[in-house]
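Engineer: I'd like to go over a predicted model; first the sequence, then the structure.
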Amino acid sequence: MKPLIKVMLILGCLFALTFVAGRLLGILTVENVQNWLEWAARVDPLVVAGIIVLLLFADLFVAVPTLTITILAGFLLGFPMGAAAAFTGMSLAAFSGYGISRIWGQRGITFLVKDADDRAALTNSFQSGGPFMIMLSRAVPIVTEVSACMAGATRMPLAHYCIFFAVGTVPYVLIATYAGSISSLDDPAPTIIAVLGLNAVLWTSWVVFNRRGKEQSA
């Protein structure tokens, strides 16, 4: 388990650095994203959809406010068009991370974890706990990208990753975009309820998953 934690922490720190850099430079803040999408909405819905896809794809490289963008997708594009755009962007990010790491990830793991037995233990640990991590990754920022890269690097079968990713992402996208589609500036209640509900369910599930993992380790 320690080699897995080590590699995931390093990956998490790298992704976190992009988040910090983006905030310090004023790039991809909530305000910027909202301004871009509102401008695009005055141009054409397809432009809005394209920007949403690109923003959520960029989440693989630079941390973006994913939930805010997903809700705005529903608000500006309606449902289900907003859901389709958001899911497309998230899928591009996830499967790009999986693909890149499947090709080059083993080299990175070998560089970070020198012992062959430790590398084998890392792979076994992720194959065991990875599915739950992928399904619950929306609960914690950056974990989605880290779990996608780890799935590719440890050679998790693509079909399995697709299933786990869909189980965790499809409900998230549908709920967030639908809430955005029925919200307005005068009535933001659906969005507030969706945000609180999603966070409560995901965080509760994440706590239960971590507790079970600790019990199994003990």
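Structural biologist: Arrived safely, thanks for sending.
Engineer: going forward, measure contacts between C-alpha atoms and count neighbours the same way
Structural biologist: Will do.
Engineer: name the helices or strands packed onto the longest helix along the chain?
Structural biologist: Secondary structure assigned by DSSP state H gives helix 81-112 as the longest helix of the chain. Other helices and strands packing on helix 81-112, by 3 or more CA pairs under 8 Å, 6 or more residues apart in numbering; DSSP states H and E, are helix 45-58, helix 66-77, helix 143-153, helix 158-181.
Engineer: deepest in the core, which of those is it.
Structural biologist: Highest mean neighbour count among the helices and strands packed on helix 81-112 (mean count of other CA atoms under 10 Å): helix 143-153, with a mean of 26.
Engineer: and that helix with helix 81-112, angle?
Structural biologist: Between the axis of helix 143-153 and that of helix 81-112 there is an angle of 60 degrees, by axes from the mean of the first three to the mean of the last three CA atoms, to 10 degrees.
Engineer: helix 143-153 vs helix 158-181, what angle?
Structural biologist: Between the axis of helix 143-153 and that of helix 158-181 there is an angle of 160 degrees, by the same axes, to 10 degrees.
Engineer: re earlier: looking at the helices and strands packed on helix 81-112, which is closest to residue 4?
Structural biologist: Between residue 4 and those, the tightest spacing by CA to CA is seen for helix 143-153, at 9.1 Å.
Engineer: the structure to be compared is supplied as follows:
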Amino acid sequence: MRRLLIVFFGFFGVFVLIFALAVWTGIAEETIWLDWLQGLKSRSAVWWGTILLLGLDLIFPVPSSLVMTYAGKELGLVEGTLAGFCGSMACSIVGYSLCRWGGRKWFARFVGDADEEQRVREWLMRYGGWMLLLSRPIPMFTEMTACLAGLTGFKMGRFLFFVTLGTLPMALIYAWYGQKGIRGNLHL
């Protein structure tokens, strides 16, 4: 279990390093991402732009909550929710897939002990769903838990179930807030 924590905090360190580099280069500024999205002229461009930006959140510090809120403002509740959901799911699925098919051998070598690896897998089978579900609204943890699930061989069906269960309400809430902001005082 100790090695699982090392892997988890290793991922956290990588994401923090990427964020620090983004801050240093200036691409962590929320206005860069939102200005680009707001510059899109058609509804379909906003739809695909939302999905693209949320997909890029795996690598870049995209302000996903603001992107989903803006999608709700521009696309309405249903389409904004769907665009936010699709983009967030794309980010999670890509992170999971890259780690599942690119990192499992590394993970097995790192853990080293077959018994330890089995304990990690059993722990994830027991608590991994909750980890995936509860991490959805937390920046960086969303990506880290998706990658960790892929590394440890978490079953794809269970992964999709828990990620969907956590992502759909989040996308709905942000889109609702964005739509409500049209009548309110939301200046996106």
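Structural biologist: Looks like it came in fine. Fair warning: this is a prediction, and the values are worked out from it, not measured in the lab.
Engineer: quick one: the longest helix of structure 1 to chain centroid distance?
Structural biologist: The chain centre lies 10 Å from the centre of helix 81-112 of structure 1; the measure is CA atoms, centre = their mean, to the nearest Å.
Engineer: what do you get for stretch 2-11 of structure 2?
Structural biologist: So, by CA atoms, centre = their mean, the centroid of stretch 2-11 of structure 2 is 19 Å from its chain's centroid.
Engineer: buried residues in it?
Structural biologist: Of the residues in stretch 2-11 of structure 2, those buried under the neighbour-count criterion (16 or more other CA atoms under 10 Å) are 4, 7-8, 11.
Engineer: what does residue 174 of structure 1 align to in structure 2?
Structural biologist: With TM-score structural alignment as the criterion, the equivalent of residue 174 of structure 1 in structure 2 is residue 172.
Engineer: quick one, what contacts that match?
Structural biologist: Residue 172 of structure 2 makes contact with 77-78, 80-81 under the criterion CA atoms under 8 Å, 6 or more residues apart in numbering.
Engineer: most neighbours among the residues you listed, please name it.
Structural biologist: When neighbours are taken as other CA atoms under 10 Å, the top entry among the contacts of residue 172 of structure 2 is residue 80 (29 neighbours).
Engineer: separation between the nearest residue to that residue once chain neighbours are set aside and residue 175 of structure 2?
Structural biologist: Nearest non-adjacent residue to residue 80 of structure 2, counting by CA to CA, 6 or more residues apart in numbering: residue 72, 4.2 Å away. Going from residue 72 of structure 2 to residue 175 of structure 2 by CA to CA, to the nearest Å gives 4 Å.
Engineer: any common contacting residues for those two?
Structural biologist: 78, 80-81.
Engineer: out of the residues you listed, which comes closest to residue 31 of structure 2?
Structural biologist: Taking CA to CA as the measure, residue 31 of structure 2 sits nearest to residue 80 out of those, at 19.6 Å.
Engineer: that closest one matches what in structure 1?
Structural biologist: Using TM-score structural alignment, residue 80 of structure 2 sits opposite residue 82 in structure 1.
Engineer: wait, what's in contact with its match?
Structural biologist: Taking CA under 8 Å, 6+ apart as the definition of contact, the neighbours of residue 82 of structure 1 are 49, 70, 73-76, 177.
Engineer: give me the number of residues near the counterpart of residue 157 of structure 1 in structure 2?
Structural biologist: Residue 157 of structure 1 is assigned residue 155 in structure 2 as its aligned equivalent, the criterion being TM-score structural alignment. The criterion is other CA under 10 Å. On that basis, residue 155 of structure 2 has 12 neighbouring residues.
Engineer: ok, now residue 23 of structure 1?
Structural biologist: Here the neighbour count serves as a burial measure; for residue 23 of structure 1 (other CA under 10 Å) it reads 15.
Engineer: what's near enough to touch it?
Structural biologist: By CA under 8 Å, 6+ apart, residue 23 of structure 1 lies in contact with residue 29.
Engineer: and the helix or strand hosting it with helix 143-153, angle?
Structural biologist: Under the assignment given by DSSP states H and E, the secondary-structure element containing residue 23 of structure 1 is helix 2-24. Inter-element angle recorded for helix 2-24 of structure 1 and helix 143-153: 130 degrees (by the same axes, to 10 degrees).
Engineer: one step back: quick one: the longest helix of structure 1 to structure 2 mean distance?
Structural biologist: After superposition onto structure 2, helix 81-112 of structure 1 lies on average 1.5 Å away from the residues it aligns with, using mean CA distance after the TM-score superposition for structure 1.
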